[in-house]
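1. Sequence first, predicted coordinates after that:
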Amino acid sequence: MKKKYNIVILIIFLSITIEFSLRFFLGFCDAPLYISDESYEYIAAPNQNGKRFGNTYSFNSFSQRSKEVNPNKTKILGLGDSVIYGGVQSDQDSIATSIVNKKLPNLQMLNISSGSWGPDNCSAYLKKYGTFNAKAMLLVVSSHDAFDVMDFQPVVGNHISYPKQQYQLAWWELLDRYVNPRITKVFSKKTKLDPDEKANQGIEKNGINFNPGFDELKLISRNFDLPLIIYLHPEKSELQKKKYNAQGGLILNWATKNEIKILKGLDYNFTNIDYRDVIHLSNSGQKKLAEIMINELKTTIKYTSN
């Protein structure tokens, strides 16, 4: 009986230790939460901040990964998907938009983005909330965004990458969100991948029509007299080939035809160490992206430090 009692005590002790460690050191039960939206599918819930895997995250009242909109600063709309969003793998201070704001203190670059967003998500957001009296728009896209059109699949609360509420127990989150999907992936060919995970595998998105968000953002740009700048981010495979794929070529052709300025990531000195996977940027990559943004914005809006 004493031996069984000791085993029970040990199990309880280990369970409490694991629960505490997962919460305190890794930020379990503190993931960014998401909400659905009838205009642009989904976005991070507003007014939340936390720490996950050692990295801080924060969202303002407009669900932007930014501080509250400052009426006294020149605003720039930073638009895009998980590349500019950063995810919990990037600390709030390490994402490109935060670096821009630190180095250009009289300017506020708003981070309006979410994982697997396309240009149409971004344009729908601006149609709903307006342009925040911004002076320019900078859209970060990748080749697959050419056909990454909104389909309004109910991902919030249904996919592990878009939770709508916190887990009550850290060890259950570990098992349900990380362990079980990997076990399932091994034994099942039908794995429900996150859209960004599909992109990570180099899979082109085969939509029927070219993403309408490009034209919608161009129209917003013209109507509000906002310069629109596009940064075409290369996937690692494109970086190695030093050439964009066919879908990237379509985006380049659209920009040329519509006289929209487009910055090509392949023209800059990105290397493999600037990527944390086949598409998302590491901290060094975010720094380089920030420098590209800074140099372009200084020219576009004639920024001064005074």
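-> Done, it's in.
2. drop to CA atoms for contacts and neighbour counts, all remaining ones
-> Will do.
3. Buried by neighbour count: which residues of whichever helix in the chain runs longest qualify?
-> Counting by DSSP state H, the longest helix found in the chain is helix 2-26. Buried residues in helix 2-26, counting neighbours by 16 or more other C-alpha atoms under 10 Å, are found at 19-20, 22-24, 26.
4. which among the residues you listed gets closest to Gly207?
-> Nearest to Gly207 among the buried residues of helix 2-26 is Leu26, at 37.6 Å by C-alpha to C-alpha.
5. can you list the buried residues of helix 2-26 in TSV and add distance to Pro212?
-> TSV is the format used below for those (distance: C-alpha to C-alpha, whole Å):
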residue	distance to Pro212
Glu19	46
Phe20	47
Leu22	43
Arg23	42
Phe24	44
Leu26	39
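6. Which of these sits closest to Phe187?
-> Using C-alpha to C-alpha, Leu22 comes nearest to Phe187 of those, at 26.9 Å.
7. residue contacts, the residue nearest to that closest one when sequence neighbours are not counted?
-> Nearest residue to Leu22, sequence neighbours excluded (C-alpha to C-alpha, 6 or more residues apart in numbering): Phe28, at 5.6 Å. By C-alpha atoms under 8 Å, 6 or more residues apart in numbering, the contact list for Phe28 reads 22, 52, 170, 173-174.
8. Presented hereafter is structure B, for comparison with structure A:
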Amino acid sequence: MDIRKNKLRYLLVLFVLLLVAAELGLRTYFGFCHEVLMKSDPDFEYINLANQHTQRFRKTYHYNEYSMRSTPLDSSCIHILGFGDSIINRGDHDALATSILSTRLSELYKQKVQFLNISAGSWGPDNSFAYLKKYGTFQAKKIYLFVSSHDAYDNMTFEKIVGVSKSHPNKQYASAIYELFDRYIIPKLTLKKQIQASVVDHIPEGTPFNSGFKDFTDYTSKRRIPLTLFLHASIPELKDGRYNSLGQKIIDFANIHHIPMIQDLRLLTPDDYSDQLHINEKGQKKIAAAVLAQYQK
């Protein structure tokens, strides 16, 4: 009987030690319970909290005092604004296209340049313009708007998402183990399917073209700030060799309004993607190179 009790105690202690080790490992190595947090906003739906500096899945995330995915604002720098969604927001800080461009353009200008990254997951042009309208241009010399085909009709709804969707958290999990199961393992086990925005090629009847495109055009034209549209291709578009009908709407808009456009359809390969839409570090480098090439023409 004593032998059985001792064995149970030993197993219990071992189980507790394993739990503690797992909890610490998930926190310190993988960055669980160190999520990038967000907040709701009455003007542009939601945004990442300002002044965040954290590591997660061995990647570093910095958000400055204006919730930009950039270093703190330096008024002595040349400023270029890059607006977009998760395409320019995902990944390690130093590997982002905007971070690469900050370094390369500083070398080109022989003066420090900040290519400021103003982005959040699933933002459309109207979200971005609402930010621009609220905070201004930061005396930017140029503005880039990074979009994908689905952004043509991806309008703001102000549906409550922060603190509701697991991809838009407003507080940290209390336990790393619980976060692992609740956010990653259980959703996969239940085979919950999510529609990828990247494969959308139709819109509900009556949905208006995203107002942000025209707002950016009018705003920058009035202030004589050069605007460039960067149209990012999804894997299905890459395989088709053309942008879908929504992407063509954006191309038509740019042509009608004489807006310079960069298209990465012929620049990327499937190896540059981490999923059907988002790009990896190789893809970020190619986006940076495409923007840099525009400066060197």
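-> Everything's here; your move. All values reported here derive from a predicted model rather than from experimental measurement.
9. Just the TM-score for the two chains, thanks.
-> Aligned and superposed, the two chains score 0.93 in TM-score terms (TM-score structural alignment, normalised by the length of structure 2); 286 aligned residues with a C-alpha RMSD of 1.3 Å.
10. Most neighbours among the contacts of Phe28 of structure 1, which one?
-> The most neighbours of any of the contacts of Phe28 of structure 1, using other C-alpha atoms under 10 Å, belong to Arg52, which has 23 neighbours.
11. In contact with that residue, which residues?
-> Counting by C-alpha under 8 Å, 6+ apart, Arg52 of structure 1 makes contact with 26-28, 30-31, 88.
12. try Gln108 of structure 1
-> Going by C-alpha under 8 Å, 6+ apart, Gln108 of structure 1 touches 69-70, 73-76, 101.
13. Could you tell me where stretch 70-84 of structure 2 falls in structure 1?
-> Mapped onto structure 1 using TM-score structural alignment, stretch 70-84 of structure 2 spans residues 66-80.
14. Give me the aligned partner of the residue nearest to Leu22 of structure 1 over in structure 2.
-> Using TM-score structural alignment, Phe28 of structure 1 sits opposite Phe32 in structure 2.
15. which stretches of the stretch 51-200 of structure 1 form helices?
-> 82-85, 96-103, 119-129, 170-173, 180-187, 195-200 (DSSP state H, counting those that start in this stretch).
16. Compare those helices and give me the one nearest Met150 of structure 1.
-> With C-alpha to C-alpha as the yardstick, what comes closest out of the helices of the stretch 51-200 of structure 1 is helix 119-129 (6.9 Å).
17. post-alignment, that closest one versus structure 2, mean distance?
-> Average distance, helix 119-129 of structure 1 versus aligned residues of structure 2 after superposition (mean C-alpha distance after the TM-score superposition for structure 1): 0.4 Å.
18. Distance from that helix to the middle of the chain?
-> Taking C-alpha atoms, centre = their mean, to the nearest Å, one finds helix 119-129 of structure 1 lying 15 Å from the centre of the chain it belongs to.
19. same question, stretch 71-90 of structure 1
-> 8 Å.
20. With stretch 97-105 of structure 2 instead?
-> Distance, centroid of stretch 97-105 of structure 2 to centroid of chain: 16 Å (C-alpha atoms, centre = their mean).
21. how far apart are that stretch and its match in structure 1?
-> Mean deviation for stretch 97-105 of structure 2: 0.8 Å (mean C-alpha distance after the TM-score superposition for structure 1).
22. Which part of structure 1 matches that stretch?
-> Mapped onto structure 1 using TM-score structural alignment, stretch 97-105 of structure 2 covers residues 96-104.
23. which residues are contacting that stretch?
-> Counting by C-alpha under 8 Å, 6+ apart, 66, 78, 84, 92-93, 107-111, 286-287, 289-291, 293-294, 305 sit against stretch 96-104 of structure 1.
24. try 10 Å
-> Under the criterion C-alpha atoms under 10 Å, 6 or more residues apart in numbering, residues 65-67, 74, 76-78, 83-86, 90-93, 107-112, 281, 283-295, 297-298, 303-305 lie in contact with stretch 96-104 of structure 1.
25. for structure 2, what spans make up the strands?
-> Secondary structure of structure 2 (DSSP state E): strands at 38-41, 45-48, 52-56, 59-63, 78-84, 113-119, 142-148, 227-232, 261-263.
26. Make JSON lines out of those and add distance to Asp252 of structure 2.
-> Formatted as JSON lines, the strands of structure 2 follow (distance: least, C-alpha to C-alpha, whole Å):
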{"stretch": "strand 38-41", "distance to Asp252 of structure 2": "31"}
{"stretch": "strand 45-48", "distance to Asp252 of structure 2": "28"}
{"stretch": "strand 52-56", "distance to Asp252 of structure 2": "38"}
{"stretch": "strand 59-63", "distance to Asp252 of structure 2": "34"}
{"stretch": "strand 78-84", "distance to Asp252 of structure 2": "20"}
{"stretch": "strand 113-119", "distance to Asp252 of structure 2": "24"}
{"stretch": "strand 142-148", "distance to Asp252 of structure 2": "14"}
{"stretch": "strand 227-232", "distance to Asp252 of structure 2": "12"}
{"stretch": "strand 261-263", "distance to Asp252 of structure 2": "11"}
